[in-house]
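**Student:** How does the following fold in three dimensions:
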Amino acid sequence: MMKIKLVIIALLLAGSAWLSGCEQEGPAERAGENIDQTMEDAGDRMEDAGDRMEDATDR
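**Tutor:** Okay, here's the model as predicted:
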C-alpha cells in the first residue's frame, strides 16, 4: 500500500513539473506564432485581392 502511494505522489509531481514547463514561451514558440500570424495575414490579403478582382470583372 505504501508503494502505491509513493508511485501516485511521484506521478503527480512529475505531471505538475511537466505542465509547468508548458507555461514558458521560448523563442521557437514565439517564432511559430509569428509565422502563423504572417500566414494568416497573407491569406487575408489574398482573399481581399480575389474579391477586388471579382468586383472588377463584374463591372
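
**Student:** CA atoms for contacts and neighbours, from now on please.
**Tutor:** Fine.

**Student:** ok, longest helix in this structure?
**Tutor:** Assignment by DSSP state H gives helix 27-58 as the longest helix of the chain.

**Student:** Helix, strand, or coil at E25?
**Tutor:** coil (DSSP: H, G, I helix; E, B strand; the rest coil).

**Student:** I have a second one here; can you model it like the first so I can compare?
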Amino acid sequence: MNKIALSFAAVAALSLAACSDKAQNEAAEAANAVATDVSNTAEAGVNSVDNALDAAGNSMDNAAEATGNAAEATGEAAANGANATANALDNDENDGEPGK
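**Tutor:** The predicted structure is shown next:
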C-alpha cells in the first residue's frame, strides 16, 4: 500500500512542476487524501487481524479448558467404576451380604 501512496505522491509531484499554484495545491491535497486513505485502510486491516488473532486465542483457551474438564470427568468416572467393581466383588465374596 505504501507503493501505491508513493506512486500517487510521485505523480502529484511531477504534475506540480507544470501547474499553477492553485492546481499545485489541489494536487497536493489530493495526494494527502490518498495517503490518508491508504493509512486508514492499512490500520483497519491491522485491527481486523488483531481481532481475529484474539478470537482464535480465546477459542484455543476454551478448547484447552474443555479438554481438561473432559479428562477430569473421565478420571472420576474410571475411579467410580473401579470403586463399583470393588464393591461388587466384596459383596459377591460375602454372598451378597455386605459386612459379612
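
**Student:** So which bits of the longest helix of structure 1 are buried?
**Tutor:** Neighbour counts over helix 27-58 of structure 1 (16 or more other C-alpha atoms under 10 Å) mark no residue as buried.

**Student:** whereabouts in structure 2 does that helix align?
**Tutor:** The aligned range for helix 27-58 of structure 1 in structure 2 is 32-63, by TM-score structural alignment.

**Student:** post-alignment, that stretch versus structure 1, mean distance?
**Tutor:** Compared with structure 1 after fitting, stretch 32-63 of structure 2 has a mean deviation of 0.1 Å; criterion: mean C-alpha distance after the TM-score superposition for structure 1.

**Student:** Return the list of helices and strands in contact with whichever helix or strand A86 of structure 2 is part of.
**Tutor:** Secondary structure from DSSP states H and E places A86 of structure 2 in helix 21-93. Packing contacts for helix 21-93 of structure 2, counted by 3 or more C-alpha pairs under 8 Å, 6 or more residues apart in numbering; DSSP states H and E, involve helix 2-16.

**Student:** Understood, closing this out.
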